[in-house]
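**Q** build me a model from this:
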Amino acid sequence: MPPEAVRTFFSRLRAERPEPRSELRYRTPFELLVAVILSAQATDASVNKATETLFRVADTPEKMLALGEEGLRRHIRHIGLHNSKARNILATCRILLERHGGEVPRSREALEALPGVGRKTANVVLNVAFGEPTIAVDTHIFRVANRTGLAPGRTPREVERRLLEVVPETFRRHAHHWLILHGRYVCTARRPRCGACPVADLCAWEGKAAPG
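**A** I've put the predicted structure just below:
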């Protein structure tokens, strides 16, 4: 996609959602970190349902550890992979207390050293909690980047690299959310809503529906 088209692409997404926000509910970086760990292979809605009760009783690493594995599992049992996620969250809480004074670290290296935290989760935390211009490539962003021709790549890491190369700096802070929300509600995996897409004319997808 030519540079001017990329600028137009994001200008239109920004016009629709000037201040995009994560659909995960959280109040602190710690709550966000836990929510993002839980969101792997799960919907934001299911995570929000679980954390609504969980964060009432455990909104710090100390309180989360006090719940214990069984206590934590009771809150997240309806989320996929809840057993391994419970273990990872508690192990992460121990590291936060032992190495980071109970605070969520602001460096990628430290975040990726936490159990259950990979590059995508670290990017989300850096972007949403700390305002870093990172782009976490999930299934929605991977699809949008490849389908539209914005930043095609064979792997999430390759798509991330290309997005960071082509997205103008002025749009980079919110690019993550604009692309996720566009993929979640417009450029869906099945039956994309091309007729309602604000960037359809810029899209290179051969299968896009004709206007009208």
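
**Q** rest of the way, CA atoms for contacts and neighbours
**A** Will do.

**Q** what sits against the residue minimising distance to the centre of the chain?
**A** Per C-alpha atoms, centre = their mean, the C-alpha nearest to the average position across the chain is that of Val124, at 4.9 Å. Residues in contact with Val124, defined by C-alpha atoms under 8 Å, 6 or more residues apart in numbering, are 36, 134-136.

**Q** mind listing what's buried along whichever strand or helix holds it?
**A** Per DSSP states H and E: Val124 is located in helix 119-128. By neighbour count on 16 or more other C-alpha atoms under 10 Å, the buried set for helix 119-128 is 120-128.

**Q** run this one through as well so I can compare:
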Amino acid sequence: MKKADIVEMFRRLRELNPHPKTELEYTTPFELLSAVALSAQATDVGVNKATRKLFPVANTAQKILDLGLDKLKTYISTIGLYNNKAKNLIAMSQILVDRYDGEVPTTREALEELPGVGRKTANVVLNTAFGQPTIAVDTHIFRVANRTGLAPGADVRKVEDKLEKVIPKEFIQDAHHWLILHGRYVCKARKPECPNCAIIDLCAYKQKTKPA
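**A** Got it, this is the predicted structure:
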């Protein structure tokens, strides 16, 4: 995609949604970190249903530890892979208490050392909680980046690196959210809603859907 088209693409996405944000519900960096970790292979809607009950009871690392593994599982049992996620959340909370006084660290390296936290989760927390210009490439962003021609790549890391290079600085902070939301609601996996797409004329996808 040409530089001028990239600028126009994000200008339009910003116009449609000037202040994009994650659909995960949170009020603190720890809540966000926990919610993102729980959202792996799960929907934001499903995670929110669970955390609406969990966070009023335990929304800090120490409170998660006080809750304990068995009780924690009862709160997140509706989320896929909840047994493993509960173990990771307990282990993560223990490290946060032991090393960081219960606070969420603000570097990717420290975040990625936490159980259940990979690069994507770290990038979400750095961007959304701490305002750093990172891009967490999930399935939606990977699809949009490849379909549109914005940043084609064979794997998520290559797409992430390309996106960081091609997205203008004025858009980089919110680009993560714009691309996720576009992939979730417009550029869908099975049947993209191309007739309703604000960037259809800029997109390189050859198999565009036609109006019904």
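
**Q** care to give me the TM-score?
**A** Counting by TM-score structural alignment, normalised by the length of structure 1, the TM-score of this superposition works out to 0.99. Behind it: 212 aligned residues with a C-alpha RMSD of 0.9 Å.

**Q** for Leu96 of structure 1, see how far away the residue nearest to the centre of structure 1 is.
**A** Remark: distance between Val124 of structure 1 and Leu96 of structure 1 (C-alpha to C-alpha, to the nearest Å) = 18 Å.

**Q** now Gln41 of structure 1
**A** 24 Å.

**Q** more crowded one of these two?
**A** Using other C-alpha atoms under 10 Å as the criterion, Gln41 of structure 1 and Leu96 rank with Leu96 on top: 21 against 10.

**Q** host element of that one?
**A** helix 82-99.

**Q** flag every buried residue along that helix.
**A** Applying 16+ other C-alpha under 10 Å to helix 82-99 of structure 1 flags 82, 85-96 as buried.

**Q** out of the contacts of Val124 of structure 1, list just those in helices.
**A** Residues of these located in helices (DSSP state H): Val36.

**Q** mean distance between the helix holding Leu96 of structure 1 and structure 2 after superposition?
**A** Comparison of helix 82-99 of structure 1 with structure 2 after fitting gives an average deviation of 0.4 Å (mean C-alpha distance after the TM-score superposition for structure 1).

**Q** neighbours around Leu33 of structure 2, how many?
**A** Counted with other C-alpha under 10 Å, Leu33 of structure 2 comes out at 24.

**Q** ok, residues contacting stretch 54-72 of structure 1?
**A** Counting by C-alpha under 8 Å, 6+ apart, 30-31, 75, 86-87, 90, 93-94, 96-97, 102 sit against stretch 54-72 of structure 1.

**Q** ditto for stretch 80-95 of structure 1
**A** 34, 37-38, 41-42, 61-62, 64-65, 68-69, 72-73, 76-77, 102, 114-116.

**Q** just the buried residues out of those residues, in ChimeraX syntax.
**A** Command for ChimeraX that selects the buried part of the contacts of stretch 80-95 of structure 1, burial taken from 16+ other C-alpha under 10 Å:
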select :34,37,38,61,64,65,69,72,73,76,102,114,115,116
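
**Q** take the contacts of stretch 80-95 of structure 1 and keep only those in helices.
**A** 34, 37-38, 61-62, 64-65, 68-69, 72-73, 76.

**Q** let me know the closest of those to Gly149 of structure 1.
**A** Ile37 (29.5 Å; C-alpha to C-alpha).

**Q** and the residue of structure 1 most remote from its centre, what does it touch?
**A** Residue farthest from the centre of structure 1, counting by C-alpha atoms, centre = their mean, is Gly212 at 32.4 Å. Contact analysis of Gly212 of structure 1 by C-alpha under 8 Å, 6+ apart lists Gly195.

**Q** repeat that for Cys203 of structure 1.
**A** 147-150.

**Q** so can I have TSV of those showing secondary structure, distance to Cys194 of structure 1 and neighbour count?
**A** What follows is the contacts of Cys203 of structure 1, written out as TSV (DSSP: H, G, I helix; E, B strand; the rest coil; distance: C-alpha to C-alpha, whole Å; neighbours: other C-alpha atoms under 10 Å):
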residue	secondary structure	distance to Cys194 of structure 1	neighbour count
Arg147	helix	12	19
Thr148	helix	11	20
Gly149	coil	15	17
Leu150	coil	16	23
